[in-house]
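# The following block contains a protein sequence and its predicted model.
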Amino acid sequence: MHRLFAELEPSVTVTEQNLADRVRYILRSNTFDVAELERLRREAVPSSGENAAAEDAAPQMVEQTANVDAAVNTPVVVDSNDDGTVAQELELEHMRSTLEEAIVETRSTPLENRPRLPRIALSKRNRAVVRALNPMLVTYLEASRDLCETDSILFGAALAVCRIIGAKVSTAGRATGQSSAIPAWRRRNEERIAKARALIGRLICFRSGNNRPRIVRTVRMAFAGTNVSLSQPDITQKLTERIDDLKQRIAAWGKRIRRYTERSTRFNQNRLFQSDQKRLYESLERPMVSGTGPAPDQADTVAFWRGLWSEPVNHNEGPWTEVVASQCAGITPMDPVIITPDDVAEAVRRAPNWKSPGLDGLHHYWLKGFMG
């Protein structure tokens, strides 16, 4: 292969290993389908045995591409006994059943329990699967009653595509996303601090004369691997040194957590300053109110707001209101804003494919593929 490439492209310098790596990457990433690779091979290496090679490769090409190409109206070479047509119909029926199962499953699943959709490769095969499911969605979308049902249909279609192409879908749901926001190293440090404080408490108890079996066992474990014995005369000094060492470790771990917290706070404040300065200043001026107190009584809350909104109020309008009304009389009212499907399509087209989704977990890639 390297010799042939050198004959075709003498101006390009490439090693054998680099050439092999590039070929392996193209094949694994499915950049070209089987038919395209065969066409490129015929153009690059014309030979007298080309027809025979094409006939040998035709059944394999049909087997791999006929199932998807039939759904997108792409002409495919099939045998005269219609075996390829039967395979296409079976594959389309499998896609249709997978789509129906995914939509039914998504409709009965809350938003927080939906699986995480993975990022799929932008290959021709995956795009062909999306195009094959697109006409199947027309019936479901036409029967949709509201936006929530439309969203569940699109999510079910995306889930069906992932299952058809064999992409790994996480079944754990997204309800545990809140706990994963804390870094693992911080959780480890917090656990170390808690264990060190518990150990300091038991060492202090033993130093004060508490010789219960559990305390003694803990102290022995604290000095495991050293030459310190609990019966030696300077055990009190060793206990004090051990306690001081644990306190220094706790201070170091705590300082590391505080440094991270301060850095995270500064980062969030800078980002909020760029997007919403008013909200930033309000958060700095108003103290954070925790919701750990008792909940307000329902009857008192209803009585409070009923006293505000149920009684009619007669406002004493000043003369300035007439001046403002006369000045605004000549202003032409703004035309009502009407959002058309073309506006939505244009907004979705410009959005990044794999930007972090919202609560529904649906990326822009699926909106482009199914709505386009």
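Perfect, thanks for sending it. Residues are numbered from 1 along each chain as shown.

# alpha carbons only for contacts and neighbour counts from here, please
OK.

# Kindly list the longest helix within the protein.
The residue-count maximum for a helix in the chain (DSSP state H) belongs to helix 235-275.

# Can you list the helices and strands that that helix packs against?
The contact analysis (3 or more CA pairs under 8 Å, 6 or more residues apart in numbering; DSSP states H and E) places helix 235-275 against helix 184-207, helix 277-285.

# what helices or strands is the longest one leaning on?
Contact analysis of helix 184-207 by 3+ CA pairs under 8 Å, 6+ apart lists helix 213-222, helix 235-275 as its packing neighbours.

# ok, residues contacting that helix?
Defining contact as CA atoms under 8 Å, 6 or more residues apart in numbering, one finds that helix 184-207 is touched by 215-216, 218-219, 222, 236, 239, 243, 246-247, 250, 253-254, 257.

# let's bring in a second model and compare:
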Amino acid sequence: MRSNTFDVTELERLRREAVPSSGENAAAEDAAPQFAEQTANVDAAVNTPVEVDTDNDGTVAQELELEQMRSTLEEAIVETPSTPLENRPRLPRLALSKRNRAVVRALNPVLVTYLEASKDLCETESILFGAALAVCRIIGAKLSTAGRATGQSSAIPAWRIRIEERIAKARALIGRLICFRSGNTRPKIVHTVRMAFAGTNVSLSQPDIMQKLTERIEDLKQRIAAW
């Protein structure tokens, strides 16, 4: 009525359908106040914000809001299994406010139905993640839209970085050992060769140094192959 959605004829038809009466005259007389009262009740239900009943430790009281929460929960639970693990959004840590606790307490009874129908641990995990995602959406928490793929899968693991660094150092050492074996006696090359044989009884002046160099080079090549 406030938005002038229906014309006078349509409003009159709605009044006759909504208000029971014994006759046409009684309907015409009683329809207006009763219809206005019904409209006011509907508007109050739709426009009433979520209220927290502090006497029951934050229980959400409004049925309309609870139905919307159920819809959000169902949507999140359905979409979670089809989302790869690396593409799931990161869930933020939520503050323990009355509003957040009320949302969780409202969804817990609904969640039991899904958990009872779960067939295995993977499905249970998916349901719980979907429920947590639904809570974040209901309270308006900020979610990472990029997911985990850009932050983790594209990054090189630390163990791979360490192994690649070992390989790079071993190859550099092999190159300097070959240079020394070829007759390059620059101070930097000589220092590197001495460090390569540090802790051993090998001396650069001993007669079989070329054989020792070859053995050391082959040992490094095998290490690189293993790494």
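Great, that's in hand. Everything numeric here is computed off the predicted structure, so don't read it as measured data.

# one step back: give me the angle between the longest helix of the first structure and helix 277-285.
Counting by axes from the mean of the first three to the mean of the last three CA atoms, to 10 degrees, helix 235-275 of the first structure lies at 150 degrees to helix 277-285.

# quick one on the thing from earlier: out of the helices and strands packed on helix 184-207 of the first structure, which is closest to residue 45 of the first structure?
For residue 45 of the first structure, the closest of these is helix 235-275, at 56.5 Å, according to CA to CA.

# For residue 104 of the first structure, give its distance to residue 140 of the first structure.
Remark: distance between residue 104 of the first structure and residue 140 of the first structure (CA to CA, to the nearest Å) = 11 Å.

# sorry, back to before: quickly compare the helices and strands packed on helix 235-275 of the first structure and say which is most buried.
Ranked by mean neighbour count, these are led by helix 184-207 with a mean of 15 (mean count of other CA atoms under 10 Å).

# what span of the second structure lines up against it?
Using sequence alignment, helix 184-207 of the first structure lines up with residues 158-181 of the second structure.

# Stretch 99-112 of the first structure now?
By sequence alignment, stretch 99-112 of the first structure lines up with residues 73-86 in the second structure.

# Report how many residues lie close to residue 262 of the first structure.
11 (other CA atoms under 10 Å).

# what do we get in the second structure for it?
Using sequence alignment, residue 262 of the first structure lines up with nothing in the second structure.

# Quick one: residues contacting residue 200 of the second structure.
Neighbours of residue 200 of the second structure in contact, by CA under 8 Å, 6+ apart: none.

# Helix or strand for it, just tell me which one.
Counting by DSSP states H and E, no helix or strand carries residue 200 of the second structure.

# what's the distance between it and residue 137 of the second structure?
Distance of residue 200 of the second structure to residue 137 of the second structure, computed by CA to CA: 65 Å.

# re the thing from before, can you list the helices and strands packed on helix 235-275 of the first structure in TSV and add distance to residue 308 of the first structure?
Listed next are those as TSV, based on distance: least, CA to CA, whole Å:
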stretch	distance to residue 308 of the first structure
helix 184-207	48
helix 277-285	26
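
# quick revisit: buried residues in the match of stretch 99-112 of the first structure?
73, 74, 76, 77, 80, 81 (16 or more other CA atoms under 10 Å).
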